[in-house]
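[1] Please find the sequence and the predicted model below.
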Amino acid sequence: MGTSRWGRGFAVMAAGLVAGAMLPGAAHADDPATGSITGRFTQAGGGKVTVNLWTTAGGSAGQATSDADGDYTFAAIAPGQYKVQFVLPTFGSTLHSQWAHQKLTYSTASVVDVTGGAATEVDDSLISPTGVQLTVTDADTGAPVDDVCVSQYQGGFGGVCGGTGGVFSLPNVQDGAQTLYITSPDGLHASTTASVTVKFGVLAKVAVSVKATAAVTTKVVDKATGDPVPGVCVVALPTVFGSFESDMCQYGDPNYSAADGTVTIGQLAAGSYDLLALPEDGTHGIQWVGAKGGTGIQSKAKQLDVVAGQSAAAPVVDLDPAASITGTIRDADTGEVLWNECASVLPVRPGQGTTQLDPRCGGWSDQTYTISNLGPYAWPVRFGSYDSTDTYGAIWSGNAADRKAATPVQAGIAQPTVADASLHQLGTGLTIAPKTSDGMPYSGYLTVDVFNARTGDFVKEVSYQSTLDGVAAQPVRLRYYAGSAFVNGWYGGVDFATATNVRVNPADPPTVKIALQDN
């Protein structure tokens, strides 16, 4: 364990002076009327343990803490018979303990005789096998997977990384029913969990398979200086992504750039992606990552094609200074300022934005919106609310119906670029008529997400009502949720790509009949 027997003796003597001083009524260590106990507790990887000394009558006779090699001592012990207990930390709140020698209970522990003027040696080692042995394999090939981490805590704290032949050993897992979290630092396998019941002194074996995924690697730097920029969230988004969700940027997740600017975006399904970089330092601006710099238009980003089991290198993320767009949103008919209408550059769901991408709204005093965290590029801007009860029809810059058709607005660095908008109130553009599988009208819980059929962008949510109000004429596709009693799904298909187009038309609103299937 890294200490010679002679070196160990010196360490024991030094520790014994401290331990002996802790015992009530202890004499000097060299008192011939007393004895001592020294020993080493051995476990894989070493580490400190707490050592308790008990009399055969069940009384406490002292406590010591071993060094990192497991060496401990009790000095100046009254002659007699004792039992030695070793207490080990675990990943959980409870403690594991065993007794010399290789025993689980006080009653079965070895009796140690201490005589005056003599040192009694009590060595022990962790009961083996014990803990959890996890075997990880690839879900498709069955090959062992070593490049993952296993932890009893979500997020990987205190875990074990790197296996041998796909086998991971966790010796100090808390007793009882436990969940193990398997994560992939290189992003080439999907995270998963494994359930296991643990009992100290028994080796619990569990196997789990992980799905191969793809990853993208890049580096985030300041464009002017070339210095790395840490703490930047980088998200890989497909061409059609619906809306930006808050869990896409959770600080501390692997898709934040490290101190050296490097970042890995992993656990991606095979396919094509665009990178969106979202600095949070107030100095740099958001960008779609292009082949030679940032852009505000997704279609101009560098498209990355990724394959499961492989990592693809993306262009360096060259961050530019933050720029701004500001303006006023008014009622198109009255000219009244609509301070509760907002502006944004990407589709977001109510309550699902982030600090960087939340829609920016006016207020009672300053009735202008300001988007102040953009890269200095031309951006499509959406004007309007995502509130399902709002009756003002949202538009994109240039009075366009969707993001692809928008006229981009150049964000300004020295001065915010002004982009005003006027919105019309619109009535019902679509009526939803759900029915149960036996043809009865359904009036229970139903939420319908509405997506633009051309861009895939989230448009609005229909919740606790049967009409879609305040949406301009456009083709849409619908995804519905009707609670646990029914199957959730897409109207006319199994996903966005196969769903049926429905034309929103406030002048002549159609009725969509959704047939709910029993779960």
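    Everything's here; your move.
[2] make it CA atoms for all contacts and neighbour counts henceforth
    OK.
[3] for residue 401, what are its contacts?
    Neighbouring residues of residue 401 by C-alpha atoms under 8 Å, 6 or more residues apart in numbering: 394-395, 472-474.
[4] Would you format these as JSON lines with neighbour count and distance to residue 213 included?
    Below are those laid out as JSON lines (neighbours: other C-alpha atoms under 10 Å; distance: C-alpha to C-alpha, whole Å):
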{"residue": "394", "neighbour count": "29", "distance to residue 213": "37"}
{"residue": "395", "neighbour count": "24", "distance to residue 213": "37"}
{"residue": "472", "neighbour count": "23", "distance to residue 213": "39"}
{"residue": "473", "neighbour count": "18", "distance to residue 213": "39"}
{"residue": "474", "neighbour count": "18", "distance to residue 213": "36"}
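[5] I'd assumed residue 99 was in contact with residue 83.
    Yes. With contact defined as C-alpha atoms under 8 Å, residue 83 reaches residue 99; the gap is 7.5 Å.
[6] Give me the distance from the helix or strand where residue 64 lies to the chain's centre.
    Following DSSP states H and E, the helix or strand that holds residue 64 is strand 60-65. Remark: strand 60-65 is offset 42 Å from the chain centroid, using C-alpha atoms, centre = their mean, to the nearest Å.
[7] Just name the closest of the contacts of residue 401 to residue 207, please.
    residue 474 (50.3 Å; C-alpha to C-alpha).
[8] Could you tell me whether residue 20 really is in a helix?
    Yes. Under DSSP: H, G, I helix; E, B strand; the rest coil, residue 20 falls within a helix.
[9] In addition, the following structure is provided for comparison:
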Amino acid sequence: MTQPDGAVARGAIDVVAADSSYHRYDLLDESGQLTIEVPANDYKIRVTPAYGDPDMPDDGLQQWAHGKTSFAQADAFRVTAGGTTEVAERLLPPSPITVKARDAITGAPISRVCAFADARRNHCGDTEVTISGLVPGPQTIRVYTEDGNYLPTDATVMVVEGSTAIAVVDLTPAAHVETTVVDAATGAPVAGACATVAPAGTGELPRVGSLACSDEAGHLRLDSLEAGSWNLFVRPTNGSPYGAQWVGATGGTGDPARARTVTLAAGRTVSVPPVRLDRAGVITGTVTSAATGAPVTAGEVSIAHADGLSYLRWGTSLDDQGRYRLDWLGPYKWQLLFTTDDHALQWSGGVPVRSRAKPVTVRTGQTTVYSPALKVGTVVTGRVTDPAGRLVTADLEFHNAGTGEVVGKVWDYDGEYRALVLGRQDVTIAWKWQPPFVSYAGWYDGATDAASAKQVLIPRSGTVTLDVGVGRIPATN
């Protein structure tokens, strides 16, 4: 490997089989060279230069031979049994790019634009920002604004060797929600109550996303929201006497199906009537196994699939005796989700989907005891193989075929998986395969989307053997 001027370059080399079956990483020596032995195959090579400390390569300046910026674009080099393949790579000269942003609806220029390429290349400017030190070729950068008035976007820009290219990126105006949080009984403002949104009717609280908390006057404003139909979820911070709620038409509810639908449009602000918080109650209990009667000691009780947002959690962990305590829920009927290591994912009442769950009633200032005996579920097992028939590691996610809800998930360690799923239900199976430097995703059996995925019947008990073949379908996120 040589620098742009032909001088010796230091850094690191990744040698990756084109079919993702092999990966090797090593450092170049002081002469900028490296010799390694690999199985016969076609290979792609990534180089990571170290312009300073040779033991500290700069990940932001990685390129693929010859002169490419991604695994997909990289050239493939054939290595034959007993042969030697020589590859020489010249580093592309790091070059700058100037980023401007404009309103995707009006076309007007946007001020205070920011562009993020990596941790060392994250800059904000007025109407434009210049990022230096990028590898020439197509690069993906995140463009956003500091004021939350536009949705951030990952834009592919073209960096031009030896000159400063200009990229104009369209940003979609964000929607906003404003409301006031008050005590349901007195009407007094409540500070420190935090809000987020979920797609209307789903109860799918986010793992990452917008979050805003009320100030001393109870005022709350959610920024950086996408246009669409949403439900508003409010949870006071830990230690508050108030309970969480899905915001309903006239008050709180524990059922997202009964929540108020808030319709948002790009660039518009919607004012929601005051959110009236009721005082919290407690749900507690001990979770046991229906098969053995023993406590279930590893897992979580929650109101959504995601763990939580920022410093707010949507559930609580089981202790070493299977006990749990939720003390931040409002006085409504709540569906509880039980996610454990050794039993199938299930909602209160031992069912796979939220709509069929047995609600658990919370009463202000009182404690409700709910101690379910969890069903083990049906064993779903099999092998995960790539297009060449090799065992690979992948994430599998089981969805109810009717509602699309996640009803089970597993990550296989060695190409063989074992999942627990409640029956009787029809499911579809999503897979994600992430070999080095690339990500693929699809659905069983050979489908590219949920609508065309093959349905599989999971019986109430027993074992289902199902081999899953993954393919080279690029992941979209």
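    Arrived safely, thanks for sending. Remember, predicted model here, so these are calculated numbers, not experimental data.
[10] Kindly provide the TM-score of these chains.
    The TM-score (TM-score structural alignment, normalised by the length of structure 2) is 0.63; 361 aligned residues with a C-alpha RMSD of 4.0 Å.
[11] returning to what we had before: whereabouts in structure 2 does the strand holding residue 64 of structure 1 align?
    Strand 60-65 of structure 1 lines up with nothing in structure 2 when matched by TM-score structural alignment.
[12] other SSEs contacting that strand?
    With contacts taken as 3 or more C-alpha pairs under 8 Å, 6 or more residues apart in numbering; DSSP states H and E, strand 60-65 of structure 1 sits against helix 5-22, strand 50-55, strand 71-77.
[13] Can you say which of these is packed in most?
    Most buried of those, by mean neighbour count (mean count of other C-alpha atoms under 10 Å): strand 71-77, with a mean of 29.
[14] sorry, back to before: out of the contacts of residue 401 of structure 1, who's nearest residue 42 of structure 1?
    Within the contacts of residue 401 of structure 1, proximity to residue 42 of structure 1 (C-alpha to C-alpha) peaks at residue 394, which comes in at 68.6 Å.
[15] Do I have it right that the closest one meets residue 385?
    Yes. Assessed by C-alpha under 8 Å, residue 394 of structure 1 is found in contact with residue 385 at 6.8 Å.
[16] Strands of the stretch 101-250 of structure 2, start to end?
    All strands of the stretch 101-250 of structure 2, identified by DSSP state E, counting those that start in this stretch, fall at 113-118, 121-124, 128-134, 137-145, 153-159, 165-171, 175-183, 193-199, 212-213, 219-225, 228-236, 245-247.
[17] Residue 300 of structure 2: which of these is closest?
    Among these, if distance is taken as C-alpha to C-alpha, the winner is strand 228-236, at 18.4 Å.
[18] For the aligned residue in structure 2 for residue 286 of structure 1, give me its contacts.
    The alignment partner of residue 286 of structure 1 in structure 2, by TM-score structural alignment, is residue 244. With contact taken as C-alpha under 8 Å, 6+ apart, residue 244 of structure 2 is in contact with 233-236, 277, 280, 328-330.
[19] Give me the nearest residue to residue 244 of structure 2, chain neighbours excluded.
    residue 235 (4.2 Å; C-alpha to C-alpha, 6 or more residues apart in numbering).
[20] same check, this time on residue 433 of structure 2
    Spatial nearest neighbour of residue 433 of structure 2, excluding adjacent residues (C-alpha to C-alpha, 6+ apart): residue 394 at 4.7 Å.
[21] counterpart of that neighbour in structure 1?
    When structure 1 is aligned by TM-score structural alignment, residue 394 of structure 2 is paired with residue 446.
[22] wait, isn't its match in contact with residue 481?
    Yes. With contacts counted by C-alpha under 8 Å, residue 446 of structure 1 reaches residue 481, the gap being 5.7 Å.
[23] re the thing from before, quick one: which of the strands of the stretch 101-250 of structure 2 is nearest residue 45 of structure 2?
    Checking those against residue 45 of structure 2 by C-alpha to C-alpha gives strand 137-145 as the closest, at 16.6 Å.
[24] Mind giving me the packing neighbours of that closest one?
    By 3+ C-alpha pairs under 8 Å, 6+ apart, strand 137-145 of structure 2 packs against strand 113-118, strand 153-159.
[25] Let me have those in a markdown table, extended by distance to residue 342 of structure 2.
    A markdown table is the format used below for those (distance: least, C-alpha to C-alpha, whole Å):
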| stretch | distance to residue 342 of structure 2 |
| --- | --- |
| strand 113-118 | 39 |
| strand 153-159 | 39 |
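[26] Looking at the ones you listed, which one is packed in the most?
    strand 113-118 (a mean of 20).
[27] and it, what does it pack onto?
    Where contact means 3+ C-alpha pairs under 8 Å, 6+ apart, strand 113-118 of structure 2 is packed against strand 95-103, strand 121-124, strand 128-134, strand 137-145.
[28] please redo it, this time with the cut-off set to 7 Å
    In terms of contacts (3 or more C-alpha pairs under 7 Å, 6 or more residues apart in numbering; DSSP states H and E), strand 113-118 of structure 2 is packed against strand 121-124, strand 128-134, strand 137-145.
[29] which bit of structure 1 covers stretch 24-41 of structure 2?
    Against structure 1, stretch 24-41 of structure 2 falls on no residues (TM-score structural alignment).
[30] measure residue 321 of structure 2 to residue 467 of structure 2 for me?
    According to C-alpha to C-alpha, to the nearest Å, residue 321 of structure 2 stands 36 Å off from residue 467 of structure 2.
[31] The two: which is more packed in?
    residue 467 (17 against 14; other C-alpha atoms under 10 Å).
[32] Thought residue 382 was touching the more buried one, still the case?
    Yes. Using C-alpha atoms under 7 Å, residue 467 of structure 2 is in contact with residue 382, at 4.7 Å.
[33] Let me have the helices and strands packed on strand 60-65 of structure 1 in TSV, extended by distance to residue 403 of structure 1.
    What follows is these, written out as TSV (distance: least, C-alpha to C-alpha, whole Å):
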stretch	distance to residue 403 of structure 1
helix 5-22	71
strand 50-55	64
strand 71-77	68
